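> Provided below are the primary sequence and the corresponding predicted coordinates.
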Amino acid sequence: MRVCVVGSGGREHGLALALGRTAEVVVTPGNPGIPGSVATPPEEVDADLFVIGPEQPLVDGLADRLRADGRRVLGPGADGARLEGSKAFMKDLVRDAGVPTARYGTFAEVEPAVAFLRTLPGLYVVKTDGLAAGKGVLVTEDLDEAVDDVRRKLSGSSFGDAGRTVVIEEGLTGPEASVFVVCDGQRAVALPPAQDLKRVGDGDTGPNTGGMGAWCPVPFAGDDLADDVVTRFVTPTLTALRERGIDYRGVLYAGLMLTPEGPKLIEYNIRFGDPDSQVVLLRLTSDLADLLAAAADGDLTRAAPVTSSDEACVLVVAASEGYPASPRTGDRIEGLAAAAAVEGADVLCAGVGADAEGALVTKGGRVLDVVGRGPDVATARDRAYAALGHVSWPGMHHRTDVAADA
């Protein structure tokens, strides 16, 4: 099977490695650090299966265009992609489906938004309705900060049109977990849970990012959680989508808070997460290409069961100076070969470009995913940080506490 992975980041590098165990893989547009990258637009690539990585092409209807051309695609059409493209749409749909989630309200004007904030018990979550590259969420215990954030988002000053409608939620407490579920429109198969860290600084300090680290397995979240997500979260969601005429063939990424009252949905994403899917995909021992092709065909019953290695996997993101607000780019990356030579380590290229001499340079905020594998989380963590110790560029920063408590 020839698989085309659409995207250019660490998630796509991880997908290429996992799919490449049983399939030929091309990545478009990829980046200079991902083997098999091609500059050809996906519509012009000859492949047996297309796997679309990022959310923006899905929201923009790439899966619809490829399917209209007779291609086999893993990824929702633009109608299903509204689950991530509009947080208000997502919250309304899961409410109608009976999925456990936080109390919320959707607002386009400041006064009713502030009035709703004042009814909440003291942990406030303010989200842009539209896409904001993982940065459009404020979580705070400070009411004044929440009110100020609402004003800036609704005015368009912080996130433009993506923030002119906001979803305000009651804050949930408890550990978080990510569960990726492959869907064929009617049925769903869950992959093992993972955890990630969103804030830029150690101890969960600083602004939210797209993700600064991840690990799998999660000691307190086993098969029971994955089964529960399929039964009580994803299956009712697929039913609600079908009732709206939406045939959802793709990944549903369920971001969960494991509250004292049980798991509750924080959000759905419409694709594999980044960086938490990498630690899940790299542990798989079953045929990922076969699983995704079966989902794209609408028949998961023919796919082999999902199996994973007994190894643990820990990932640390190395970011550019200024990330997430204003990342600096163009710095030459040193030490990649030495990092990749560390036992049990992989280096995935995310925000990576090349200079005039062909050397790899920083091109985005999150530049590298440095992954360690081992018989347990502690060993995997040690290997990830050992590999990361070989890598450098001016202003590079990363968290030092990824999986420290796992």
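It's in.

> from here on, contacts and neighbour counts on C-alpha atoms
Fine.

> any buried residues in stretch 54-67, and which?
By neighbour count with 16 or more other CA atoms under 10 Å, stretch 54-67 contains the buried residues Pro54, Glu55, Gln56, Pro57, Leu58, Val59, Gly61, Leu62, Ala63, Asp64, Leu66.

> alongside the first one, take a look at this:
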Amino acid sequence: MKILVIGGGGREHTLVWKIAQSSLVEKIFCCPGNAGISELAECIAVPAGGFQELKDFCLQKTVDLTIVGPEQPLVDGIVDQFTAAGLKIFGSNKAASILEGSKIFAKQFLARHNIPTASFRSFSSAASAAEYVKSTAGPWVVKADGLAAGKGVVICQEQSLALDTITSMMEQEQFGLAGKSIVIEECLQGEEGSFIVLTDGETIMPLASSQDHKPVFDGDQGPNTGGMGAYSPAPVLEGPMSQKIMTKIIQPTISGLAAEGIKFKGVLYAGLMIVDNEPFVLEFNVRFGDPETQPILTRLKSDLVPLLLASVEGNLADFSPEWRPESSILVVLAAGGYPGKYEKGKVISGLETLATEKDIIVFQAGTKISDGATVTSGGRVLGITALAETLPLAREKVYQAVEKVHFDQVHYRTDIGMKALKYLE
């Protein structure tokens, strides 16, 4: 098979890394890719003509399956266009992708189908949103309606921050059109987790549980990022909780979409808050998580390609994935200043020292090759992943590896995975 992976971050490096292990695959293309991906796949430039040129490329190169990494192409309808051209493509269509593309749609959908989530109000007027905040007790969670690269959610403990956030999103257009409308919701107190499944619209295949770490600083302090680290499995989502999530959230979501005329194929990712042993939906994503994909796929023993193909072709019920028993943990190395302004072009050293270490894998995200050196080109630069028999051992192993890699102003959290330790004591 020939495979095209769309995207150029750590998630896509992980997908390419896993796909490259498949005996079914003879050639991998990636658009646009990054420095790490270029070692495993042929990277191609993002076409000026968008989806049409990518379709032409797939037809010319006889690509058997395209896999979409990031959310924007899904929301923009790439799956519909490829499918209409007779090309196999893994991911949700445009109608289904609105679950991630619009926070307002997602919240209203959850309410329509009695799926547990925080109470909320939506606004298209900054004045009305501000009036609501002034008339209610906090804390508040303010969310941009559209896509904001994982940064369009602000937890506001103080009324002044909520009002400033409304102004920056709706009037100063911090996130462009994504913030023209917003959701303000109740701030749930509990523990977060990521529950990710594959589906062909009927069969639902849960992947290994995981937990993301969104805020930029230790102790979940500071602004949200695209994710500063993750680990799998996540004890908070294991055992009876897993079945509870399937029964109360995942199955009603897939059947609710079907009842509204939307057949969901691809990845459904529920960002959850566990409150008093009950799951609540914080948000939906319609693609593999980043950074959750890294620890999840390093634990997947089965070939990934047949699972993705089965989602497209509608025979997912014929497969059952096999998982490694070890724990996996990923720590993101970010550019100084991220998720705000940061500099690019910093030379990365130490990657070669990790290349031969057992059960240590470096997934590159914001990187490129410049004058023969690997340099930074994004906010989240690298994700260093470790596998070990237990999570504490994996934590020790990953942070030993992190210390061997350096670039100017490198920043990372030192507490990834700490939340799980209370379950393991």
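Arrived safely, thanks for sending. Since the structure is predicted, the reported quantities are computational estimates derived from the model, not experimental observations.

> before we move on, the earlier item: which among the buried residues of stretch 54-67 of structure 1 gets closest to Ala102 of structure 1?
Proximity of the buried residues of stretch 54-67 of structure 1 to Ala102 of structure 1, judged by CA to CA, is greatest for Glu55, which lies at 23.2 Å.

> Pro54 of structure 1 maps to what in structure 2?
Residue correspondence, TM-score structural alignment: Pro54 of structure 1 in this structure matches Pro70 in structure 2.

> my read: that match touches Ile6, true?
Yes - applying CA atoms under 8 Å as the test, Pro70 of structure 2 and Ile6 come out as touching, 7.5 Å apart.

> and Asp401 of structure 1, how many neighbours?
Taking other CA atoms under 10 Å as the neighbour definition, Asp401 of structure 1 ends up with a count of 15.

> oops, could you answer that again for Ser370 of structure 2 instead?
Neighbour count of Ser370 of structure 2, defined by other CA under 10 Å: 12.

> now do Asn285 of structure 2
Residues near Asn285 of structure 2, counting by other CA under 10 Å, number 19.

> counterpart of it over in structure 1?
Taking TM-score structural alignment as the criterion, the aligned counterpart of Asn285 of structure 2 in structure 1 is Asn269.

> that match reaches Arg82, doesn't it?
No - here Asn269 of structure 1 does not reach Arg82: they are 9.5 Å apart, not a contact under CA under 8 Å.

> roughly how far does Gly7 of structure 1 sit from Ile34 of structure 1?
Taken as CA to CA, to the nearest Å, the spacing of Gly7 of structure 1 relative to Ile34 of structure 1 amounts to 11 Å.

> nope, Gly365 of structure 1 is what I meant
If you measure Gly365 of structure 1 against Ile34 of structure 1 using CA to CA, the figure is 17 Å.

> return the residue of structure 1 aligned against Glu185 of structure 2.
For Glu185 of structure 2, the aligned position in structure 1 is Glu169, judged by TM-score structural alignment.

> name the SS class of its match, please.
Using DSSP: H, G, I helix; E, B strand; the rest coil, the structure places Glu169 of structure 1 in strand.

> list the residues that contact it.
Neighbouring residues of Glu169 of structure 1 by CA atoms under 8 Å, 6 or more residues apart in numbering: Ala102, Arg103, Tyr104, Gly105, Tyr124, Val125, Val126.

> try it again with 6 Å
Contacts were defined as CA atoms under 6 Å, 6 or more residues apart in numbering; by that measure Glu169 of structure 1 touches Arg103, Tyr104, Val125.

> how about stretch 355-369 of structure 1: buried residues?
Buried positions in stretch 355-369 of structure 1, judged by neighbour count with 16+ other CA under 10 Å: Leu360, Val361, Thr362, Lys363, Gly364, Gly365, Arg366, Val367, Leu368, Asp369.
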